[in-house]
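Asker: Give me a 3D structure for the following:
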Amino acid sequence: MKKTTLTCLALSSISFAAHAQSSVTLYGIVDAGLGYTSGQRVAQTKGAAGKPIVYSNASNYAFASGTWSGDRWGIKGTEDLGDGLSAVFQLENGFNIGTGQLGQGSREFGRQAWMGLSSTKFGKLTLGRQYDPIVDFVGTISAGTFLTGMGAHPGDLDNIDNQSRENNSIKYTSTDFAGFRFGALYGFGNQAGSVKNQSTWSLGGQYAHGPFAIGAAYMLANNTYGANGGAWTGAYDGTFASSINEGFASAENQRIIAAASTYQIGPVTLGVSYSNTQYKAGSFSLFNGKETFNSAGLTVAYQATPALRLAAGYDYTRGSSINGGSAPKYNQFNFASYYFLSKRTALYGLVGYQKASGKTLDAFGNLVNATASVGDVGNGISSASNAQTLVRVGIRQTF
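Answerer: This next block holds a predicted model:
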């Protein structure tokens, strides 16, 4: 009788284990190299309203961390709950391999931190700090795929290169319908007395079939109305860390419409991208009305051999005239080469050049000359002049 009971218990435990299978994966990327920047602004005076900061310009030779891909390590897991339903989670930490410092504002899991449920029938619902649909559906087929963050639209002001994440958010992503997927996100501002303040909402979709892919998304991020305008500490991280748009961080809200498409012809992949980024002023903003930036880009990538890939791109960004000044304009050129030593390890070389013209606002709302800032802020550092060149060489390994 005892043997029969033990046998039943053993079979029951085996049956349960088979039903509730789970897995946890540790993964990461380490990316390091050397870089040259032709011009990096250095403040010589303090600034204020009516008194712009005086900058000097200096070239910079430096250690470069996370140029191709931001350095990271993460843990992700899934547990099978049966009938196509799974519990899922992902925790991802960003860091600087040169100093060991945490990234994304020194957050422990600043890149991603979410959990939720995934269904093969109904899609995935997740909660936490996560990417918005612009990143999911546009960023995955944008210039950054071939040119890294150095090829992002100037300053990554449209967040296509995932500079910003959404805190306190809930996101739904659909299953695949014959190549089409869609999703939506809402980020809670967690502001007492207001549902709208510092909240974010976004939606988008992507269609991919054979050599063709196209994606589009929309996002609206609300700032705190009132004296705290410019904080951007609620759902949305913000994208105001470069000279491209730092003068509009006090906006009441930010609206982004973005789209991208790729088409593969043998070893060649062609890509186009477009975004419209608008900042609307509020009562406490340092500018009036609206400021709009339109960005468009072209990319071409060539898989010369199984190990060697070459890519080039051009971006043009134009802002609307502000406070009577001439409209800011940015022309950017990028070149990239990758040599894969193995599936996990590769060498790379990147070059970016940008020329700026027109007038924009500084962080204090002063009308100033537009200055260059190549790519996203993770790779680029704003210049004090209207032209800038960046060069990066390095090695990248995944695990």
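Asker: okay, CA-based contacts and neighbour counts for the rest of this
Answerer: Will do.
Asker: Just give the number of residues close to Leu308.
Answerer: As a burial measure, Leu308 scores 16 neighbours (other C-alpha atoms under 10 Å).
Asker: Next up, the contacts around it.
Answerer: Shown in contact with Leu308 (C-alpha atoms under 8 Å, 6 or more residues apart in numbering): Ser337, Tyr338, Tyr339, Phe340.
Asker: Pull the contacting residues for the residue nearest in space to the middle of the chain.
Answerer: Against the mean C-alpha coordinate of the chain, by C-alpha atoms, centre = their mean, the closest residue is Asn162 at 0.8 Å. By C-alpha under 8 Å, 6+ apart, the residues touching Asn162 are Tyr131, Val135, Gly139.
Asker: repeat for Arg344
Answerer: Going by C-alpha under 8 Å, 6+ apart, Arg344 touches Arg396, Gln397, Thr398, Phe399.
Asker: Out of these, grab the one that's most surrounded.
Answerer: Greatest neighbour count in these, by other C-alpha under 10 Å, goes to Arg396: 22 neighbours.
Asker: For that one, identify the helix or strand it belongs to.
Answerer: strand 387-398 (DSSP states H and E).
Asker: how close does Gln332 get to Gly271?
Answerer: The gap separating Gln332 from Gly271 is 16 Å, by C-alpha to C-alpha, to the nearest Å.
Asker: quick one: which of these two has more around it?
Answerer: Gln332 (27 against 23).
Asker: The more buried one is in contact with Lys355, isn't it?
Answerer: Yes. Counting by C-alpha atoms under 8 Å, Gln332 does reach Lys355; the two are 6.5 Å apart.
Asker: for the stretch 151-300 of the chain, what spans make up the helices?
Answerer: Shown for the stretch 151-300 of the chain, no helices are assigned by DSSP state H, counting those that start in this stretch.
Asker: same question, the stretch 1-150 of the chain
Answerer: Using DSSP H, counting those that start in this stretch, helices in the stretch 1-150 of the chain cover 2-19, 133, 144-147.
Asker: for Tyr61, what are its contacts?
Answerer: Leu34, Gly35, Tyr36, Thr37.
Asker: rerun at 7 Å
Answerer: Gly35, Tyr36, Thr37 (C-alpha atoms under 7 Å, 6 or more residues apart in numbering).
Asker: Please apply the same query to Ser118.
Answerer: Leu85, Ser86, Ala87, Val88, Lys124, Leu125.
Asker: for this structure, longest strand please?
Answerer: Using DSSP state E to define each element, the chain has its longest strand at strand 22-43.
Asker: I have a second one here; can you model it like the first so I can compare?
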Amino acid sequence: MKKRILVAAVLGSIGVAAHAQSSVTLYGLIDAGVSYVNNAKTASGQSGSLVKYDDGVAQGSRWGIKGSEDLGGGLKAIFTLENGFNSGNGTLSQNGREFGRQAFVGLSKDGAGSLTFGRQYSLSTDVLGSFTTGSNTVAGNYAFHINDIDQLTSSRIDNSVKFSSANFAGVTFGALYGFSNQAGAFAGAPSTGSGATAVAGSARTYSFGANYAAGPVSVGAAYTDIRYPGQQLGITTAISNVSAPANIKELRTFGLGGRYLMGPAAFWALWTNTRLVQMPGTGPSALVFSAYEAGAKYSFTPALTAGLGYTYMHLADAATGHFNQVDLSLDYALSKRTDVYVLGIYQKASGNNGNVPLQAQIGDSTSFFGPSGSGSQQQFATRVGIRHKF
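Answerer: Predicted structure coming up:
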């Protein structure tokens, strides 16, 4: 009897030890609310007011699974599968992909870093995204720059291999390469033909970046180059009536950012420069988009935080124009996992594309407010929302 008890105890301890060497975590969040915009482009191309249920503004709604297995000697196998969805109608986001936000597997080593394979964020998102009003406040996706052209929040790269370093005295760095996966087109290719003769295009991406964080200060820089970005699902390059994704041969974006924490306050600043190289025969050779952003937030209490951001965006070469945007937000935490918020965004555009005035375009207007652009040179949006994390 004693031997049976001893054997059972030993086997039980082995099971516990094996379980302790690996872990799987289910996580997610849901962001929902009601938004109003004064100028949204209608189906006929005119401008009208819009009140709508809006999902995924402060953060995109998602659920995911992530895990790791201890392989010994500081080496671990890691994976993440992350799904994006719309809480308003239950549909999948990211063009209907099951795990459109992230899907990767790889290895990590203590003191060295990780090497992962799959659909992953570029270094522009990893490094520069943390220096934006969109990520530091509940203004979220309304505060990110027009259609995320500079790849700060939704730069998800298919078929990619990525290295992310460990922390070396506050310094982290990384690099990513996204394969075209098309024979004879290692550097990517546009779509050709139509109907039975149609050949799908492919994108090629490389990206690298570095960040330094010590105490209250953090600074970072990143560069991303995407050949044929219109072929990379989830990458949008349209700016109102100026450019279309199918006309872009290459997207090159570089940025510098920093953040400073001071007690209950935080301050940040960011500059990005993005060059869209046009396909031959589709118009001017290039479009240059520059963004200058600064912001701050202050926690009046552990539960109540106010945020303010200002962004100046400038177009040059193919079109000349300016966009000035102000973001205001107020967030109240009901608990560690649930908060309610209100925000207001105003943008004014000026300049022309040829003889056509540029249009105001808050965030990704294609997703939030109908067809690309507002049909007006001014756009104001406000929202009340609730966010729950699990």
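Asker: equivalent range in structure 2 for the strand holding Arg396 of structure 1?
Answerer: Strand 387-398 of structure 1 corresponds to residues 378-389 of structure 2 when matched by TM-score structural alignment.
Asker: Go through the matching stretch and flag the buried ones.
Answerer: Gln378, Gln379, Phe380, Ala381, Thr382, Arg383, Val384, Gly385, Ile386, Arg387, His388 (16 or more other C-alpha atoms under 10 Å).
Asker: measure whatever residue of structure 2 lines up with Leu298 of structure 1 to Asp126 of structure 2 for me?
Answerer: Mapped onto structure 2 by TM-score structural alignment, Leu298 of structure 1 lines up with Ala294. Remark: distance between Ala294 of structure 2 and Asp126 of structure 2 (C-alpha to C-alpha) = 19 Å.
Asker: between these two, which one's more packed in?
Answerer: Using other C-alpha under 10 Å as the criterion, Ala294 of structure 2 and Asp126 rank with Asp126 on top: 23 against 20.
Asker: What lines up with that one in structure 1?
Answerer: Match for Asp126 of structure 2 (TM-score structural alignment): Asp136.
Asker: for Val342 of structure 2, same thing?
Answerer: With TM-score structural alignment defining the correspondence, Val342 of structure 2 maps onto Gly349 in structure 1.
Asker: what kind of secondary structure is its match in?
Answerer: Secondary structure state of Gly349 of structure 1, per DSSP: H, G, I helix; E, B strand; the rest coil, is strand.
Asker: Kindly report the same for Phe333 of structure 1.
Answerer: Taking three-state DSSP as the rule, one finds Phe333 of structure 1 in the strand state.
Asker: Kindly state which residue of structure 2 is aligned to it.
Answerer: In structure 2, Phe333 of structure 1 lands on Val326 (TM-score structural alignment).
Asker: so its match touches Gly307, yeah?
Answerer: No. The criterion here is C-alpha atoms under 7 Å, and Val326 of structure 2 misses it with Gly307 at 10.7 Å.
Asker: The two - which one has more neighbours?
Answerer: Gly307 (23 against 18).
Asker: List the buried residues of stretch 284-296 of structure 2.
Answerer: Within stretch 284-296 of structure 2, the residues scored as buried using 16+ other C-alpha under 10 Å are Ala286, Leu287, Val288, Phe289, Ser290, Ala291, Tyr292, Glu293, Ala294, Gly295, Ala296.
Asker: The last one and Thr133 of structure 2, how far apart?
Answerer: So the one you mean is Ala296 of structure 2. 8 Å.
Asker: again, but for the second one
Answerer: Applying C-alpha to C-alpha, one obtains 24 Å for the distance of Leu287 of structure 2 from Thr133 of structure 2.
Asker: ok so, going back, which of the contacts of Leu308 of structure 1 ranks first by neighbour count?
Answerer: Going by other C-alpha under 10 Å, Tyr338 tops the contacts of Leu308 of structure 1 with 23 neighbours.
Asker: so what corresponds to Asp176 of structure 1 in structure 2?
Answerer: The alignment partner of Asp176 of structure 1 in structure 2, by TM-score structural alignment, is Asn167.
Asker: what's the burial count for its match?
Answerer: As a burial measure, Asn167 of structure 2 scores 16 neighbours (other C-alpha under 10 Å).
Asker: cool, Leu341 of structure 1 as well?
Answerer: Residues near Leu341 of structure 1, counting by other C-alpha under 10 Å: 13.
Asker: Pull the distance from stretch 256-272 of structure 1 to the chain's centre.
Answerer: Counting by C-alpha atoms, centre = their mean, to the nearest Å, stretch 256-272 of structure 1 is centred 18 Å from the centre of its parent chain.
Asker: Endpoint to endpoint, that stretch covers what distance?
Answerer: End-to-end distance for stretch 256-272 of structure 1, by C-alpha to C-alpha: 17 Å.
Asker: residues making contact with it?
Answerer: Stretch 256-272 of structure 1 is contacted by residues 134, 138, 141-142, 158, 211-220, 273-278, 297-303 when judged by C-alpha under 7 Å, 6+ apart.
Asker: Buried by neighbour count: which residues of it qualify?
Answerer: So stretch 256-272 of structure 1, judged by 16+ other C-alpha under 10 Å, has buried residues 256-264, 269-272.
Asker: list the contacts for Asn294 of structure 1?
Answerer: So Asn294 of structure 1 contacts Ser275, Asn276, Thr277, Thr317, Arg318, Gly319 (C-alpha under 7 Å, 6+ apart).
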